[in-house]
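Student: Sequence first, then the predicted structure, then my questions.
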Amino acid sequence: MTDPLRVSVLASHRGSSLQAVLDATSAGELNAIVVAVISNNSRAQALQRARDAGVPACHISSQTHEDEDAAIRAMLNAASTELVLTLGYMKKLGPLSLAAYRGRVLNTHPSLLPKHGGQGMFGEHVHAAVLAAGETETGASIHLVEPEYDTGSVIAQRRVPVEGGDKPGTLADRVLAEEHLMLVETLGRVEAGEILLPGLQRS
């Protein structure tokens, strides 16, 4: 077996997707290890989830560092990161960090991209837009991160039907559950070499 895939996670709030990854790694379902968690929010539950799992976790923002992009890149480098995940991270990854890890940064998005993506489309805003558009199905996507929001190549999607009486919150819950399953499955396929990322070289 190859060495575990070294994954760093950026998250801004609850960190439920981070927890899905941590649970899968601890259960032996993934040949991966979360080596660092970074948040721009000092109160993010994601930081506590990481610490509870013994993973180095750090609040990095414009409040803590004059150049937060350089600080993020330094932490990713120090952790010997192979793959970066932005999971509910409410900021663009800075140009220094993106240049250093281009082609091996993945983001989850709660819609079937390219539908309902772009700046300002996050969380329940996405699900409200899906309902307003009269969509009969939605879902979740995993894509490579590029400088512009939600424009990178989509590498995985899961479809979720829109049900009668759905509200943004109920739709969000069902999409998130599928997103967690898709994330763990996709990481496994990346680690196994079944999904090839342009910036990731696994020996």
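Tutor: Arrived safely.
Student: contacts, neighbours, all on C-alpha from now
Tutor: OK.
Student: tell me, what residue is most central in the chain?
Tutor: The residue lying closest to the centre of the chain (C-alpha atoms, centre = their mean) is Leu87, at 2.7 Å.
Student: Now do the same contact list for that one.
Tutor: 9-12, 15, 17-18, 107-108 (C-alpha atoms under 8 Å, 6 or more residues apart in numbering).
Student: try this one side by side with the last:
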Amino acid sequence: MPAITVCCSGSGTNLQALINAGCHIRQVICNRECPAANRARAANIPTLITESIAVQDIDPQSELIVLAGYLKILSPQFVAAFEGRIINTHPALLPRFGGKGMYGMHVHEAVLASKEKESGCSVHLVTNQVDAGKILAQRKVPVLPDDTAKSLQQRVMSQEHQLLVEIVKNWDKYCPKEEREN
């Protein structure tokens, strides 16, 4: 299991799933004070609050950077420095409902408005294009006739937590070292 840096902007439920699963979290970086930072501190994980992440902010022992509800766009220099080692969770089945402005409840509202029969979550490699990196894995959930954005979010989030933990714990299976070095 790789040593990871987790980047968050909000409630930190994906972070909590990683903590509960015993993942090796070297540090948490948040772009603002938020519940995720409090979760990290409660777990005695070194926590940094910074508006924009710089390459030098990353613990040198971290092998993987996990964007878990991180709502800032990373600089091209940052992405290049850690190419193949940054993953993002997204609350939809990419490539649908991805891109700029598609996060949180906006995604679930868009799914419902389009009358989709299923939704889900994706974990993908980060590139300089928002939500456009290689999809490592997805999990699907049905969209129910009486769903609200909140009820759909809850079902997707449950799958997102499980999928993220699975990918982190099996990082070499999902993204073999030889692929990360190309």
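Tutor: Nice, I can see it. Being a predicted model, the structure only gives us computed values, none of them experimental.
Student: Could you report the separation of the counterpart of the residue nearest to the centre of structure 1 in structure 2 from Leu163 of structure 2?
Tutor: The pairwise alignment with structure 2 assigns Leu87 of structure 1 to Ala68, based on TM-score structural alignment. When distances are taken as C-alpha to C-alpha, to the nearest Å, Ala68 of structure 2 and Leu163 of structure 2 turn out to be 12 Å apart.
Student: repeat for Cys23 of structure 2
Tutor: 13 Å.
Student: try Leu112 of structure 2
Tutor: For Leu112 of structure 2, the distance to Leu163 of structure 2 - C-alpha to C-alpha - is 22 Å.
Student: and the aligned partner of Gln159 of structure 2 in structure 1, how many neighbours does it have?
Tutor: Taking TM-score structural alignment, the alignment pairs Gln159 of structure 2 with Glu178 from structure 1. Residue neighbour count, defined by other C-alpha atoms under 10 Å, stands at 18 for Glu178 of structure 1.
Student: any idea how far the residue nearest to the centre of structure 1 lies from Pro161 of structure 1?
Tutor: For Leu87 of structure 1, the distance to Pro161 of structure 1 - C-alpha to C-alpha - is 23 Å.
Student: Kindly report the same for Ile195 of structure 1.
Tutor: Counting by C-alpha to C-alpha - Ile195 of structure 1 and Pro161 of structure 1 are separated by 26 Å.
Student: Check Asp23 of structure 1 too.
Tutor: 27 Å.
Student: now the aligned partner of Pro95 of structure 2 in structure 1, what's its secondary structure?
Tutor: Taking TM-score structural alignment, Pro95 of structure 2 has Pro114 as its aligned residue in structure 1. Here Pro114 of structure 1 is coil, with the state taken from DSSP: H, G, I helix; E, B strand; the rest coil.
Student: Can you tell me how far Pro114 of structure 1 is from Gly152 of structure 1?
Tutor: Relative to Gly152 of structure 1, and taking C-alpha to C-alpha, Pro114 of structure 1 is found at 10 Å.
Student: Equivalent analysis for Thr108 of structure 1, please.
Tutor: 11 Å.
Student: Tell me which helix or strand the residue nearest to Val175 of structure 1 when sequence neighbours are not counted sits in.
Tutor: Computed as C-alpha to C-alpha, 6 or more residues apart in numbering, the closest residue to Val175 of structure 1 that is not its neighbour in sequence is Gly139, at 5.7 Å. Element membership of Gly139 of structure 1, judged by DSSP states H and E, is strand 137-144.
Student: ok, average deviation of that strand from structure 2?
Tutor: By mean C-alpha distance after the TM-score superposition for structure 1, the fitted strand 137-144 of structure 1 averages 0.3 Å away from its aligned residues in structure 2.
Student: what's that strand packed up against?
Tutor: Counting contacts by 3 or more C-alpha pairs under 8 Å, 6 or more residues apart in numbering; DSSP states H and E, strand 137-144 of structure 1 packs against strand 105-109, strand 154-161, helix 168-191.
Student: Show me the contact partners of that strand.
Tutor: Here strand 137-144 of structure 1 has contacts from 103-113, 130, 150, 152-162, 175-176, 178-179, 183, using C-alpha under 8 Å, 6+ apart.
Student: Mark which of the contacts of Leu87 of structure 1 are part of helices, please.
Tutor: 17-18 (DSSP state H).
Student: Could you export the contacts of Leu87 of structure 1 to TSV, including columns for neighbour count?
Tutor: TSV is the format used below for the contacts of Leu87 of structure 1 (neighbours: other C-alpha atoms under 10 Å):
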residue	neighbour count
Val9	29
Leu10	29
Ala11	25
Ser12	22
Gly15	24
Ser17	24
Leu18	26
Asn107	23
Thr108	26
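Student: Export the contacts of Leu87 of structure 1 as JSON lines, with columns for distance to Asn41 of structure 1.
Tutor: Formatted as JSON lines, the contacts of Leu87 of structure 1 follow (distance: C-alpha to C-alpha, whole Å):
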{"residue": "Val9", "distance to Asn41 of structure 1": "13"}
{"residue": "Leu10", "distance to Asn41 of structure 1": "10"}
{"residue": "Ala11", "distance to Asn41 of structure 1": "8"}
{"residue": "Ser12", "distance to Asn41 of structure 1": "6"}
{"residue": "Gly15", "distance to Asn41 of structure 1": "12"}
{"residue": "Ser17", "distance to Asn41 of structure 1": "16"}
{"residue": "Leu18", "distance to Asn41 of structure 1": "15"}
{"residue": "Asn107", "distance to Asn41 of structure 1": "18"}
{"residue": "Thr108", "distance to Asn41 of structure 1": "19"}
